[in-house]
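Have a look at this fold, sequence not included:
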C-alpha cells in the first residue's frame, strides 16, 4: 500500500525537485500540497507550486497557508532563488485551482479522511505545521511522523542557524516539543547532498519537458550558489532528502537525538541544539537525525524518477 503523505513547502528550486519526485513515486500517495512563505513571499511560493504541479501533470489538492512566520519576518532568498523564487526555467501558468481552505484546514480534512496515519513532509519554515499542531491537538494521533528539512550543527544564514529554523524558530520549537516522531534532514547531511554540473546535464539528456525545465532551474541554482561561495562546484539539494528517505531509507545514516531550537533573540536565534542520544542533556530523544548520505545513489534516484516523465 502506498504511504499517504502531505508536503508543506515553499518552492524554491529544491522544493520543486521534492515535488517532482513525489509525482513519479507510486510508493507514496500524495494527498495534498500546502504552501508557506519562506524562499519567497506566499504569493510567489504558491504560484510556483501550482506552476510546477501543472508542468508535471499532477492534480493533487493545493492550499496556501502562512504569509509570515510566528516569530520573525520573511527574508526571501532572491540572491539564490531569484525574484520569482524559482528563476531559471520557463514554466507553464497554473491550471490547478487553489483551494478556498487554508493550508491547516486542508491538512485537518485530509488527516480526518485518510484511512491510515499520514506522514507530513516539511521542506520550508515550519509555520504551517506548528499552527496545525497547535490548533488541532485531537488529530496528532493521525500523524505517522514528520519528515522535515531544517536545522543542523552549523548554519547557512548565521554561523549557527539554518534558513528554515531561523525564519521561524518558534514554529520549529513547537514541532520538536510535539511528541510526534520526527526525522530531521539538516545541513549536516544536505551539505553532502550535492549535484554537479555533469549530473544536471544527465537530467537534461532525459529529453522530456519536466527534465529540461528541471535542468534549467538547477543550472541557475548551481550558478547562484557558486557565485555566492556557498559551494565551490555543487548545489545543495536540501529538500529532496526528505522524499528520498521515505523512498529508500538505506541511503541515509540516522542517529537518535534530543533536538531543541533557540527562540531567544540574539546571536543564537534559530539555532538547533542537537544532543545525540541525549548524552549531555539527559533528555529523551525526540528525533532521528540524518548524519550521512550515499550521494551517488541519491542522485541516481532523482534522475531515475525524472526519467519517468517521458511522454508528458
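Arrived safely. Quick caveat, the model's predicted, so the values are computed rather than measured. Residues are numbered from 1 along each chain as shown.

When you work out contacts or count neighbours from here on, use the C-alpha atoms and nothing else.
OK.

hey, where'd the strands end up in this structure?
Ranges of strands in the chain, per DSSP state E, are 3-9, 28-35, 61-64, 118-122, 143-149, 182-185, 194-196, 234-236, 252-261, 272-276, 287-293.

now these in TSV, with distance to residue 19?
Output for those, formatted as TSV (distance: least, Cα to Cα, whole Å):
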stretch	distance to residue 19
strand 3-9	8
strand 28-35	9
strand 61-64	12
strand 118-122	11
strand 143-149	14
strand 182-185	16
strand 194-196	17
strand 234-236	16
strand 252-261	20
strand 272-276	26
strand 287-293	20
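
Tell me which of those lies nearest to residue 85.
Minimum separation from residue 85 across the strands of the chain (Cα to Cα) falls at strand 3-9, 12.3 Å.

the helices in the stretch 1-150 of the chain, which residues?
Assigned by DSSP state H, counting those that start in this stretch, the helices in the stretch 1-150 of the chain fall at 13-23, 42-56, 78-81, 103-113, 127-135.

Turn these into CSV, columns for distance to residue 148 and mean neighbour count.
Rendered in CSV, the data for these read as follows (distance: least, Cα to Cα, whole Å; neighbours: other Cα atoms under 10 Å):
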stretch, distance to residue 148, mean neighbour count
helix 13-23, 12, 24
helix 42-56, 18, 22
helix 78-81, 20, 18
helix 103-113, 16, 19
helix 127-135, 10, 22
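
let's bring in a second one:
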C-alpha cells in the first residue's frame, strides 16, 4: 500500500524534484501540497506547484493549500531567487496562478480523513506546521509520522556558520514543532548535503525518463553550487531525502536525540539546532530521531530507478 503524504514545501528546485519523485514513485500517494513562503514568496510557490501538477497530469486531482506567508518572528522573510529562480523552478517562469487557493484549514480535513495513515513531509520553513500544533495539538497526534528537512548538527550551516535555512528563517516555529510533535525524523545538512545529483545523472534522466524538466532544474541548481564551490561534482537535492525515507528509511543511520533550537533574534547563533549527546543528559528530555549518515549508493539507485521509470541499469 502506498504511503499517503501531505507535503509542506516552500517551492525551490529541490522541493520540485521531491514532488516529481513522489509522483513517479508508486509507493507514494500525494494527499495534498501546502505551499509556503521560503525559497520564494508564497504566491510564487503556489503558482509553481500548480505548474508542476499540470505537468504531471494531476490538475484537479490534488489540493494545493495556501500556507504561511511570513514567519512567526514577525520579520519580513528573505527569499532566494539567485539560488532557485524567481518561481523556485530555475529558469522556468510559470506566471501567477489565478485560480482558487485552498483554505489553510483544509489541512484539518485531510488529517481527519487519513489519520494514522497519513505522514507529513515538511521540507521548507516550519511556520505552517507549527501553526497546526498551536491550533490543533490533539489532532496532530493522529498523524502517523513527521519527516522534516532542517537543521545542522556539528556541521556548518548553509545560511550562517551554524544554522540551516529552514530553521533559521523561523526558529520559533521550529521550536514549537520539536516541543510538541511525536514521531519525528529530522534530516539535517549532515545527510542532505551529501544527496548529490550530478549533471551526468541529470543527462541520463533526460535520456531515459519522461520528465525532461528534471534536467533543466538540476542544471540550473548546479550552476549556483558550482560557483559557490568549484569542487562540487553535483548539487545536493536536500528535500528529496524525507520523501524517500517516508517509503523506506533503511538507508539512514539515526540517533534519538533531544533537539534544542536557538530562537533569540539577536543571538548570532539564531536557528542553531543543538543536540545533547551526553550520556547523563536529562532523561526526561524529549527526543527525536535524527538522521546523521546514509548510504549514498542506495540513494543513487533508488533515485535513478524512479526518475528513469525503471530504465536505469547502473
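Right, received. Where do you want to start? Here the structure is a predicted model, which is why all the values come from computation and not from measurement.

what's the TM between chain one and chain two?
Overlay of the two chains. TM-score (TM-score structural alignment, normalised by the length of the first structure): 0.91; 305 aligned residues with a Cα RMSD of 2.3 Å.

rewinding a little: can you put the strands of the first structure in a markdown table and add distance to residue 54 of the first structure and mean neighbour count?
Converted to a markdown table, those look like this (distance: least, Cα to Cα, whole Å; neighbours: other Cα under 10 Å):
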| stretch | distance to residue 54 of the first structure | mean neighbour count |
| --- | --- | --- |
| strand 3-9 | 16 | 25 |
| strand 28-35 | 13 | 23 |
| strand 61-64 | 12 | 24 |
| strand 118-122 | 20 | 24 |
| strand 143-149 | 24 | 22 |
| strand 182-185 | 27 | 25 |
| strand 194-196 | 25 | 18 |
| strand 234-236 | 25 | 22 |
| strand 252-261 | 31 | 20 |
| strand 272-276 | 35 | 21 |
| strand 287-293 | 31 | 22 |
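
pretty sure residue 62 of the first structure is touching residue 98, no?
Yes. Applying Cα atoms under 8 Å, one finds residue 62 of the first structure in contact with residue 98, separated by 5.5 Å.

Pull the contacting residues for residue 294 of the second structure.
Listed by Cα atoms under 8 Å, 6 or more residues apart in numbering, the contact partners of residue 294 of the second structure are 191, 251-253.

From residue 50 of the second structure, how far out is the closest residue to it other than its chain neighbours?
Leaving aside its chain neighbours, residue 294 of the second structure sits nearest to residue 252 (4.3 Å; criterion: Cα to Cα, 6 or more residues apart in numbering). As judged by Cα to Cα, to the nearest Å, residue 252 of the second structure and residue 50 of the second structure stand 32 Å apart.

Please tell me which residues of the second structure stretch 189-201 of the first structure aligns onto.
Mapped onto the second structure using TM-score structural alignment, stretch 189-201 of the first structure covers residues 191-203.

right, and residue 257 of the second structure touches residue 275 too?
Yes. With contact defined as Cα under 8 Å, residue 257 of the second structure reaches residue 275; the gap is 6.0 Å.

closest one to residue 303 of the first structure among the strands of the first structure?
With Cα to Cα as the measure, strand 194-196 is the member of the strands of the first structure nearest residue 303 of the first structure (10.9 Å).

Relative to the second structure, what is the average displacement of that closest one?
For strand 194-196 of the first structure, the mean deviation from the second structure after alignment is 1.2 Å (mean Cα distance after the TM-score superposition for the first structure).

What lies in contact with that strand?
222, 233-237, 295, 299.

so can I have a markdown table of those residues showing distance to residue 2 of the first structure?
Formatted as a markdown table, the contacts of strand 194-196 of the first structure follow (distance: Cα to Cα, whole Å):
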| residue | distance to residue 2 of the first structure |
| --- | --- |
| 222 | 33 |
| 233 | 37 |
| 234 | 33 |
| 235 | 30 |
| 236 | 28 |
| 237 | 24 |
| 295 | 25 |
| 299 | 23 |
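
Check those and tell me the two furthest apart.
Pairwise distances across these (Cα to Cα) peak at 16.5 Å, for the pair 222 and 295.

Settle it for me: which of those two has more neighbours?
Using other Cα atoms under 10 Å, the more surrounded residue of residue 222 of the first structure and residue 295 is residue 222, with 23 against 17.

residues in contact with the residue found closest to that one once you drop the neighbours it is linked to in the chain?
Residue nearest to residue 222 of the first structure in three dimensions, not counting chain neighbours: residue 235, with 4.9 Å by Cα to Cα, 6+ apart. When contacts are counted by Cα under 8 Å, 6+ apart, residue 235 of the first structure touches 194-196, 218, 221-222, 225-226.

max-length helix in the second structure?
The longest helix of the second structure (DSSP state H) is helix 213-228.

Any chance you could list what contacts that helix?
Contacts to helix 213-228 of the second structure, defined as Cα under 8 Å, 6+ apart, come from residues 13, 17, 82-84, 89-91, 197, 199, 202-203, 205-206, 232-235.

again, only using 7 Å
Identification of contacts with helix 213-228 of the second structure by Cα atoms under 7 Å, 6 or more residues apart in numbering yields 13, 17, 83-84, 89-90, 199, 202-203, 206, 232, 234-235.
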